[in-house]
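**Q** have a look at this prediction, sequence included:
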Amino acid sequence: MEIEVESFNLDHTQVDAPYVREAGRIETPQGDLIQKYDLRLLQPNENAVPTGAMHTLEHLLAGYMRERIDNVVDVAPMGCRTGFYLIVVGSPELDEIEEAVVDSLQEVIKTEMEDVPATTARECGNYRDHSLFGAKEYAEEVLAGFKE
């Protein structure tokens, strides 16, 4: 089966994480622009965020990124667990997205467990698989990479 998926065409051996890049855009029949960004936190094929930490980062970034960027549709984890996709209506500048990621990861470090949203069986499909400790560890690691 041959399908056209932008990320499958990315040479993952040639990227240098962490970074933010435009990863696709579509225009709806009504003329709205939907933009996808690759929020790469870790170097592909060298490291991956454990599922509990990734899950907690997903819940936290879902809110923190919406506080910083208008018209967020979704912040979705990559299956490889090296980053997230940010999908927005419109086309914010890469600098604005990177600043929002850095600010959001700084907020993750300050977060207390009672402040992680949607961690009950009613709100989350795998509510037992969270690690705020791990999310904070990876947030610190990624922030150090952005500062280099």
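**A** Yep, that arrived. Numbering: from 1, shown residues only.

**Q** hey, let's count contacts and neighbours off CA atoms from now on
**A** OK.

**Q** what ranges does the chain have for its strands?
**A** 19-27, 33-40, 72-77, 83-89 (DSSP state E).

**Q** second structure for comparison follows:
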Amino acid sequence: MPLNVESFNLDHTAVAAPYVRVADVKHLPAGDVLTKYDVRFCQPNVAHLEMPALHSLEHTFAEKVRNYSDDVVDFSPMGCQTGFYLLLSGEHPYAEVLDLVEQGLREVLAAEEVPAANETQCGWAASHDLDAAKREAATMLAGRAQWDQVMAG
């Protein structure tokens, strides 16, 4: 019997990160659509993003990607620290979403500071590492050609 959380039904031993996949589509009562994407940086149970890098990726990507799409609702880290969930309003061509993720990551590479990395705007402002975030963004971008290949083999 499937579990309620979509990612708990994903065989994490059968995927091959990095990838971007549609994790869920919700059709809301008023007709709105929310689409959740699994933006996986690291191979589950093999590697993970260190918290300061993950935190800086979250801040920088979440802030900058909104310059490219008004449909971004949220960009949140996974508790397992292997990637993020990107939540968009509406349904979009998959290639368009891959381009959006690429644009957001390129913004991380170009960043000179982490947005809102201070005690007024962040709940753990001491936990940031922009250089590490840039390294992780570069690694993710280096795998761009395989983002559409979720399953190993």
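**A** Structure's in. What do you need? Computed from a prediction, not measured in an experiment: that's the story for all the values here.

**Q** now what about the TM-score between them?
**A** With the length set by TM-score structural alignment, normalised by the length of the first structure, the two chains reach a TM-score of 0.92; 145 aligned residues with a Cα RMSD of 1.5 Å.

**Q** picking that back up, can I get the strands of the first structure in a markdown table with mean neighbour count and distance to residue 13 of the first structure?
**A** Formatted as a markdown table, the entries for the strands of the first structure read as follows, by neighbours: other Cα atoms under 10 Å; distance: least, Cα to Cα, whole Å:
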| stretch | mean neighbour count | distance to residue 13 of the first structure |
| --- | --- | --- |
| strand 19-27 | 16 | 14 |
| strand 33-40 | 20 | 13 |
| strand 72-77 | 18 | 20 |
| strand 83-89 | 22 | 15 |
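
**Q** ok, how many other residues are close to residue 123 of the second structure?
**A** Other residues within reach of residue 123 of the second structure by the criterion other Cα atoms under 10 Å amount to 10.

**Q** in the first structure, what residue corresponds to it?
**A** Residue-level alignment of residue 123 of the second structure against the first structure, with TM-score structural alignment as criterion, gives residue 125.

**Q** and the strands of the first structure as TSV, adding distance to residue 121 of the first structure?
**A** TSV is the format used below for the strands of the first structure (distance: least, Cα to Cα, whole Å):
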stretch	distance to residue 121 of the first structure
strand 19-27	33
strand 33-40	28
strand 72-77	20
strand 83-89	24
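
**Q** can you say which of those strands is nearest to residue 3 of the first structure?
**A** Evaluated over the strands of the first structure, closeness to residue 3 of the first structure peaks at strand 19-27, with 15.1 Å, by Cα to Cα.

**Q** pull up the aligned stretch in the second structure for the closest one.
**A** Counting by TM-score structural alignment, strand 19-27 of the first structure lines up with residues 19-27 of the second structure.

**Q** centroid residue for the second structure?
**A** residue 84 (3.2 Å; Cα atoms, centre = their mean).

**Q** now do the contacts for the nearest residue in space to residue 86 of the first structure that is not next to it in sequence.
**A** In this structure, residue 86 of the first structure finds its nearest non-sequential neighbour in residue 75, 4.6 Å apart by Cα to Cα, 6 or more residues apart in numbering. Contact criterion Cα atoms under 8 Å, 6 or more residues apart in numbering gives 58, 61-62, 65, 84-87 as the residues in contact with residue 75 of the first structure.

**Q** swap in 7 Å and give it another go.
**A** Neighbour list for residue 75 of the first structure: 61-62, 84-87 [criterion: Cα atoms under 7 Å, 6 or more residues apart in numbering].

**Q** ok, and those in the second structure?
**A** With both residues aligned by TM-score structural alignment, their matches' Cα atoms under 7 Å, the contacts of those that the second structure also has are 62, 84-87.

**Q** out of those residues, who's nearest residue 116 of the first structure?
**A** Using Cα to Cα, residue 62 is the member of those that sits closest to residue 116 of the first structure, with 10.5 Å.
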